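Asks: One predicted model, sequence on top.
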Amino acid sequence: MSTSALYDAGPFSSPFDDADVCDISDACDRLDIPAVRTGSIKPMYQGCAPIVGTVSTVTLVPGAGAPFDSLVEAFAGADVMLVDLGGRTDVQCWGTVLATAAGLSGVRAAVVNGAVRDTSDLAEMRFPTYAAGTHPAGMRGRLVFAGAGADVLIAGRPVSPGWVVAADLNGVVFFPADRADRVLALAREIAAAERDMLARVREAGDLTTALHLMANRTDTDRR
């Protein structure tokens, strides 16, 4: 199986053709959806693909364990893995071995509330990986598997299994899956309105007119 087949962007990838995480976040605001956002979880290598998908969750905690087998079992049927380390960056829980196992299991991406390693190899694999940082030490003997399917606290707010995650260079947004179609559709509308407004600003040719256009955007335009 080729790398591109392993890490196909999947059915939720299309918003990033014409919208981004900021537009998705704004759509959640417009629809009064209780989204969870963070700018502290970032792509772990240059050129990391944006992702939109449904999260499955696993939790790891410090301890003298070997959590690899339990993690791999949790990959079954998962789309995007949300791995919770409680935001810690003094240990890590994701690298090329787990990414390879995840890809072979059909997982398309990883979002880690904590640190990862092997970023150059993850880049070579083109496995989309978002995390709070990096740490070089192995996880064996440092982490134990605490369970799967629990809510994960991101920026102090709970993210539930089955929620949608969107991630790119701007950060990460999580929101309930039952509103995904409306959120993604509105995000495209917001992005299109923004592009149209910016085109009119550039065509205005002077600062006064440009400021007037920006100050009088419609509700759809506002970000």
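Replies: That came through fine. Numbers count the residues shown, from 1 in each chain.

Asks: Going by C-alpha atoms from here, please, whenever you check contacts or count neighbours.
Replies: Noted.

Asks: correct me, but V58 touches V83?
Replies: Yes. Counting by C-alpha atoms under 8 Å, V83 is a contact partner of V58 at 5.1 Å.

Asks: got any residues that touch both of these two?
Replies: Common neighbours of V58 and V83, using C-alpha atoms under 8 Å, 6 or more residues apart in numbering, do not exist here.

Asks: Presented hereafter is structure B, for comparison with structure A:
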Amino acid sequence: MYELGVVYRHIPRPDRTAADGLATLGSATVHEAMGRVGLLDPGLRPVLPSQQISGTAVTVLLQPGDNWMLHVAAEQILPGDMVVAAVTSPCSDGYFGDLLATSFQARGARGLVIDAGVRDTYALQEMGFPVWSRAVSSRGTIKATLGSVNIPLVCGGMWVNPGDVIVADDDGVVCVPSAMVACTLEEALERERMEDAKRAQLAAGVLGLDLYRMRDPLAKAGLRYID
């Protein structure tokens, strides 16, 4: 059961350097580095392609067809944050558009992840404000029912706590628990170094069959070559 009608003003945020470092690695590498956990539903897609960002989560619980709490949340944004919004019941209405984006940008928000709809997508693209959403809809919302800001919530099927780090790009959105940011960054950097080495071998003509030692397992599985 969610806590309603509250705004937590002071949330713990992890080391900014480590949080920012995850953006350079991307969602796939970070997801793998955490042991293939933390990935939000792939139905959350970017409105503005070719973005690769990270930021600390300011969470917002919304009510169906009501974006009141997004306005409340704007006051809690610090530079480097990403707003993560969920709804108490599925809704595809356009909760967020260029006016709220202008407000969020002025506060230093890096983007929005919302398990609902957005609108004004052309303007959002022109502004260069990154958004990952479940839907796009011209249908607007009202401002009448309280939700909450900076409480733990489920967005895209993933539990997100205020202050967790969100990594988002064209491949998807990943939530890194704040306590795991430093170790995830270290593991992700090591994966990146290993992939760079493999990439060099593949570029030199080495086959994945040999690089990953696949030939014996394939033979044991019954693969036959016929000339």
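Replies: Cool, got the structure. For clarity, every value in this text was computed on a predicted model and none was experimentally measured.

Asks: Got a TM-score for the pair?
Replies: With the length set by TM-score structural alignment, normalised by the length of structure 1, the two chains reach a TM-score of 0.76; 198 aligned residues with a C-alpha RMSD of 2.7 Å.

Asks: Can you list the helices and strands that the longest strand seen in structure 1 packs against?
Replies: Longest strand of structure 1, by residue count under DSSP state E: strand 51-62. Taking 3 or more C-alpha pairs under 8 Å, 6 or more residues apart in numbering; DSSP states H and E as contact, the helices and strands that strand 51-62 of structure 1 lies on are strand 80-84, strand 143-148, strand 164-168.

Asks: Out of those, the one nearest G47 of structure 1 is which?
Replies: strand 164-168 (10.0 Å; C-alpha to C-alpha).

Asks: Okay, angle between the closest one and strand 51-62 too, please.
Replies: 100 degrees (axes from the mean of the first three to the mean of the last three C-alpha atoms, to 10 degrees).

Asks: ok, the counterpart of D20 of structure 1 in structure 2 to L202 of structure 2 distance?
Replies: Matched across to structure 2, D20 of structure 1 falls on G26, judged by TM-score structural alignment. Distance, G26 of structure 2 to L202 of structure 2, by C-alpha to C-alpha, to the nearest Å: 21 Å.

Asks: Who has more neighbours out of these two?
Replies: Legend: neighbour count by other C-alpha atoms under 10 Å for G26 of structure 2 and L202, higher for G26 (23 against 13).

Asks: Look at L48 of structure 2 and give its secondary structure.
Replies: Of the three states, L48 of structure 2 takes coil under DSSP: H, G, I helix; E, B strand; the rest coil.

Asks: Could you check how many residues crowd around the corresponding residue of structure 1 for it?
Replies: Under the alignment (TM-score structural alignment), L48 of structure 2 pairs with Y45 of structure 1. When neighbours are counted by other C-alpha under 10 Å, Y45 of structure 1 registers 18.

Asks: can you pull the contacts of Y45 of structure 1?
Replies: 119-120, 122-123, 129.

Asks: give me every residue that touches the residue lying closest to D121 of structure 1 once chain neighbours are set aside.
Replies: Leaving aside its chain neighbours, D121 of structure 1 sits nearest to T96 (6.4 Å; criterion: C-alpha to C-alpha, 6 or more residues apart in numbering). Counting by C-alpha under 8 Å, 6+ apart, T96 of structure 1 touches 118, 121-122.

Asks: Which contacts among the residues you listed does structure 2 share?
Replies: Compared against structure 2 with both residues aligned by TM-score structural alignment, their matches' C-alpha atoms under 8 Å, the contacts of T96 of structure 1 retain 118, 121-122.

Asks: Could you identify the buried members of the residues you listed?
Replies: L122 (16 or more other C-alpha atoms under 10 Å).

Asks: thinking again about what came up before, quick one, which of the helices and strands packed on strand 51-62 of structure 1 gets closest to P15 of structure 1.
Replies: Nearest of those (C-alpha to C-alpha): strand 164-168, 9.7 Å.

Asks: so how far does the very next helix or strand once past the closest one sit from its counterpart in structure 2?
Replies: Next in sequence after strand 164-168 of structure 1, counting helices and strands by DSSP states H and E, comes strand 171-175. Its aligned residues in structure 2 lie a mean 0.8 Å from strand 171-175 of structure 1 after superposition (mean C-alpha distance after the TM-score superposition for structure 1).
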